[in-house]
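> Sharing a sequence plus its predicted fold:
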Amino acid sequence: MTHNGQSISGSATSVRSDEPASGDAPSRQRLTWGTRLSYGLGDLASQLVWTTTGSYLAIFYTDAVGLSAGAVGVLMLIARVFDAAIDPGIGAAAERTRSRFGRFRSWIIYGSPILAILLVLSFSTIPGSDGAKFLYAIVTYGLLGIAYSAVNVPYGSLVSVMTTDTQERVTLNSIRLIGTNVGVVLLNVITLPLILFFSGLTGGVGDEMTIAGYTWTAAVMAAIALPLFLITAFKSKEVVQPIHSTRVSLRTTARIVFGNRLLMLIFAIMMLAMTGFFGRLGVVIYYFIYAVGRVDLIPVLMATPAVAGVIGILLFTPLTRRFGKRAVAIVSLVAQGLSLVALYLVGWEDVTLVIVISAIYGLASFNAPIFWSMVPDAIDYAEDKHGVRADGTAYAVISFAQKIAAAVGVAIGLAALGAIGYVANTAQAPEVLSGMNVIVNLAPAILCFAAIIPLSFYRLSARQYDEIRARLDTAALRTLRKG
């Protein structure tokens, strides 16, 4: 039976909704395609917030509002670090939530309308001095980050409670990341044209996009994202629940989470790989505008890796069933790094070659769903070892890593732009363009290669996981018989 919303995290074992009456070990839950696709819509909605801010908020602040690149870098670092710091608290609160919707879905249902409003407010400003505009920006962006955490941490945690099948988790995370890439493609196809439209511009040379153009575009994104979040929340079911309602102290939860060797390796992997990925995403538009010099091709240049990424996920993540998650993820990181090195070496003058290599980079970027599917495996590993299921907190810790990586990556990228002499809305000097090439292509490549180091120490085979899952299922049945 389903114990939806009747107990809280921190209990000894977990139970499945498809528990057999015979007392045999529960079979692995297979999800319908309707459920899988509905779950993927949540990340599509998330990208309408995350990628819109990640790709366009910095240039909105520098080129529309008029803040300096250095100030924007500091702003984003402060806001993202604060946002990331609250993730573990949100995860702990979510896994202890009791509601008729379960532990995690209620956060999505009630938090997504607030998130939509804050997205619009973040792409606006107030009249006054640069100091007043900076203060408004840091408050609205900071609140946006908190709201995003309150929705996205529970959303990510759903994978660990929707099924116990490790390959099903790969599938869910693959669909989730396909949703990510579809969101990125959608954004890069429609965002710039929308900004230009609402700015009253045609996209000609010298056009300067207006604050109102960004604000109305954010409103469109918010209007699309909100119903997608709600579909995810109402179509996803929490079938893995803690059996006992005994509360576990936050200290115990923290000790188990931070003592989880596998989870800490995933943390290190995400810090390195995502610093490069999101740092590049946050500043690559500067490279396309000023180095490649084809504003008209920005939708194509930005969308190409995302489209190829969908193909890469569909083609290569199923290989984890045969070769294992670690081996396939290592291949992905190597291919990503080499493609970025190739982009650095060819430069920006041959636009066709830039698009082709960008497509290869996208094809190689299939590691994220693998990394995220490792998280519930690590949660089960810790539950088997310590008898406590801290799924919300564990996901929050990895979300923390991703957000810190994004904050550091974008902040360093913007600071580097300022250091090499970038000046908004002007032609850039040759040395500035060369510096952009290093920031956008070479530096992220190095971080891809660095992420292979902690990944090589992640060792949890399919056989070992099956043994862990069998012990947890047996413990769940034993507890049910006693109850």
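It's in. Residues are numbered from 1 along each chain as shown.
> C-alpha from now on. contacts and neighbour counts both.
Will do.
> residue ranges of the strands in the chain, please?
Remark: strands assigned in the chain by DSSP state E are 14-15, 241-242.
> so of these, which one's packed in deepest?
Most buried of the strands of the chain, by mean neighbour count (mean count of other C-alpha atoms under 10 Å): strand 241-242, with a mean of 27.
> Could you list every helix and strand in contact with that strand?
strand 14-15 (3 or more C-alpha pairs under 8 Å, 6 or more residues apart in numbering; DSSP states H and E).
> Next up, a structure to set beside the first:
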Amino acid sequence: MASANRLSFPVVAAFGSTAAPIAAIGLVMGVYLPRFFTGHIGLSLGAVGAAFGIVRLLDLAVDPLLGMGMDRTRLKLGRYRPWLILGAPVTMLATYMLFMASPGISLGYLITWLLILYLGVSILTLSQAAWGASLATDYHDRSRVYGVIQAVGVLGSVMILLLPLFLAKTPMGAHGGVAAMGWFLIAAIPLTVALCATITPERVAPEVESQERIGLKDYWALLSRPEMIRLVFADFVIALGPGTTAALYLFFFHDARHYTAPQTSILLLFYIGAGLVGSMFWGFLAQRIGKHRALMASSVAYAVAQSMLMIIPPATMSLAIPGMFGVGFVAAGFVPIVRAMVADVADEVRLETGKERAGLLYALVTTTQKIGGAITVTVSYAVLQFVGYNPAEGAVNTPEAIRGLELCYVFAPIILVFFGGAAFIGWKLDAGRHAEVRRQLDIRDGLAAEADLLATASGVSLGRPPANQA
């Protein structure tokens, strides 16, 4: 059933446009940059793995602090719009310094600019996610909105994947086309942020007046909510699954499955491109059977699709293409569904406390992804180094090293994603419960708006309705 609050597609598309460069950066950072700094720049496998791990660990406190700052922002531009605008130049500068790096840079250089890049991406990602929670208020419309955001992100990833293919025989295509990817991102970030910031409306929900200052114990109370415990745990292990495959992708398909460099780019293109269809499908399914059921179904489907990769004979593009398309299709449902579920929890929190905490709630789940990213790169690279795998171009690896690579790439993600799906057995915040939460919020927001109008007209403050007003 269509809701009166359903957003038009042009607004959703404009809002989701920033997902294109954000997703593209995430793809390049997970797949291309580690190999770029080991194979071209000349840093060791252990050093690059350690750099990504150190940066992720140092970056853990950033998202909660950003979330607190966003939730407390009160500007004419809005609550989240100013942060989105701020994130653009930070991300652009760090992109230039990393993607245009030359051999001879130090480990300190890599760590410093990775930190700045992660900061910029965190600002962009978190502001967009929290803004989306206030933009789309209907339970089912959120599945659609976050599905569109995911689809736009897929388009950005596909576009950046095409660059190495088109530029393979040109100077810009050298070293995997990393420099060309950097210029693409530097151009796309300001364009999409401007489109989002100028077209998308921002609804700043009224808050219950309170003299009490919110402290860290209040934020810990949010994290300890049963719904958030499940979401944080699920987001963590699900991030570990595809995150492991991203860090090992080029090694696995080139060295273990014997595909050429152009073929690995084509396979990755089908994997990412499948997300365009998959994100829309899982968003549609979530509207029909509920978000938590759709997420459980996608986790089971992921295990089946990922297992098929080991059955496909090496260097067989005719089978590898549908195999990678299948994995990408089922994996596309993870992020948008979890993000939409966090928005539902944010509504419930605002009903109970009278305060907007979407920024911090999204910070909690984005922090788990950072932890997952630190673990996947650091641990998987350490395991590969332990089994004797050599990532250098032209290196010959032992069968034992290749077997260790295969086990890390295929089977570890299956187990992790399975646990993520199981976390939602018995989930309570479904469409019926959320409809009641929104009904009470709409009543209270209406009363608050009337009180503001009367106060403006009379010059006498009438106060706000209590947090539990329904």
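Received it, and whenever you're ready, just let me know what you need. It should be emphasised that the depicted structure is a prediction, and the values quoted were computed from it without experimental measurement.
> coming back round to it: could you say which one of the strands of structure 1 comes nearest to Arg105 of structure 1?
strand 241-242 (13.2 Å; C-alpha to C-alpha).
> Onto which residues of structure 2 does that closest one map?
Aligned by TM-score structural alignment, strand 241-242 of structure 1 falls on residues 205-206 of structure 2.
> circling back to that earlier point, I'd like the strands of structure 1 as TSV, with distance to Gly259 of structure 1 appended.
Listed next are these as TSV, based on distance: least, C-alpha to C-alpha, whole Å:
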stretch	distance to Gly259 of structure 1
strand 14-15	20
strand 241-242	21
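> Between these, which one is closest to Phe457 of structure 1.
Nearest of the strands of structure 1 (C-alpha to C-alpha): strand 14-15, 27.9 Å.
> just checking, Ile126 of structure 1 touches Ala137?
No: with contact defined as C-alpha atoms under 8 Å, Ile126 of structure 1 does not count as touching Ala137 (9.1 Å).
> more crowded one of those two?
Between Ile126 of structure 1 and Ala137, counted using other C-alpha atoms under 10 Å, the more crowded position is Ala137 (24 against 13).
> distance of the equivalent of Ser122 of structure 1 over in structure 2 from Leu124 of structure 2?
By TM-score structural alignment, Ser122 of structure 1 lines up with Leu98 in structure 2. Leu98 of structure 2 sits at a distance of 18 Å from Leu124 of structure 2 (criterion: C-alpha to C-alpha, to the nearest Å).
> Tell me which residues touch the residue nearest to the spatial centre of structure 1, please.
Most central in structure 1 under C-alpha atoms, centre = their mean is Gln402, positioned 6.7 Å from the mean C-alpha point. Residues counted as contacts of Gln402 of structure 1 (C-alpha atoms under 8 Å, 6 or more residues apart in numbering) are Met270, Met271, Met274, Thr275.
> Turn these into TSV, columns for distance to Ile379 of structure 1.
Output for the contacts of Gln402 of structure 1, formatted as TSV (distance: C-alpha to C-alpha, whole Å):
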residue	distance to Ile379 of structure 1
Met270	16
Met271	19
Met274	21
Thr275	24
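> I'd like to know how far the equivalent of Val345 of structure 2 over in structure 1 sits from Lys482 of structure 1.
Structural alignment (TM-score structural alignment) places Val345 of structure 2 against Ala378 in structure 1. Ala378 of structure 1 sits 27 Å away from Lys482 of structure 1, going by C-alpha to C-alpha.
> between those two, which one's more packed in?
Ala378 (23 against 6).
> And the more buried one, how far from Met264 of structure 1?
Ala378 of structure 1 sits 9 Å away from Met264 of structure 1 when distances are taken as C-alpha to C-alpha.
> Leu194 of structure 1 too?
41 Å.
> Quick check: chain neighbours aside, which residue is closest to the match of Ser122 of structure 1?
Among residues not flanking Leu98 of structure 2 along the chain, Trp113 sits closest, at 6.6 Å (C-alpha to C-alpha, 6 or more residues apart in numbering).
> Number of residues surrounding the one you found?
Counted by other C-alpha under 10 Å, the residues lying close to Trp113 of structure 2 total 19.
> Just to confirm, what residue in structure 1 is aligned with it?
Using TM-score structural alignment, Trp113 of structure 2 pairs with Thr140 in structure 1.
> Pull the contacting residues for that match.
Neighbours of Thr140 of structure 1 in contact, by C-alpha under 8 Å, 6+ apart: Leu118, Leu121, Ser122.
> can you put the residues you listed in TSV and add neighbour count and distance to Asp130 of structure 1?
What follows is those, written out as TSV (neighbours: other C-alpha atoms under 10 Å; distance: C-alpha to C-alpha, whole Å):
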residue	neighbour count	distance to Asp130 of structure 1
Leu118	24	21
Leu121	20	17
Ser122	24	16
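> Same check for the residues you listed, but in structure 2.
Compared against structure 2 with both residues aligned by TM-score structural alignment, their matches' C-alpha atoms under 8 Å, those retain Leu118, Leu121, Ser122.
> Counting neighbours, which bits of stretch 431-448 of structure 1 end up buried?
If you call a residue buried by 16 or more other C-alpha atoms under 10 Å, then stretch 431-448 of structure 1 has these buried ones: 432-448.
> okay, and it goes to which residues in structure 2?
Using TM-score structural alignment, stretch 431-448 of structure 1 pairs with 400-417 in structure 2.
> That stretch vs structure 1, mean deviation?
Stretch 400-417 of structure 2, aligned to structure 1 and superposed, deviates on average by 1.6 Å (mean C-alpha distance after the TM-score superposition for structure 1).
> swap in stretch 233-244 of structure 2?
Relative to structure 1, stretch 233-244 of structure 2 is 0.8 Å off (mean C-alpha distance after the TM-score superposition for structure 1).
> residues in structure 1 aligned with that stretch?
Taking TM-score structural alignment, stretch 233-244 of structure 2 hits residues 268-279 over in structure 1.
> now that stretch, how far from the chain's geometric center?
Computed by C-alpha atoms, centre = their mean, to the nearest Å, the chain-centroid distance of stretch 268-279 of structure 1 equals 11 Å.
> What are the contacting residues of that stretch?
54, 371, 398, 401-402, 404-413, 443-445, 447-448, 450-452, 454-455.
> number of nearby residues for Ile19 of structure 2?
Quick fix: residue 19 of structure 2 reads Ala, not Ile. By other C-alpha under 10 Å, neighbour count at Ala19 of structure 2 equals 29.
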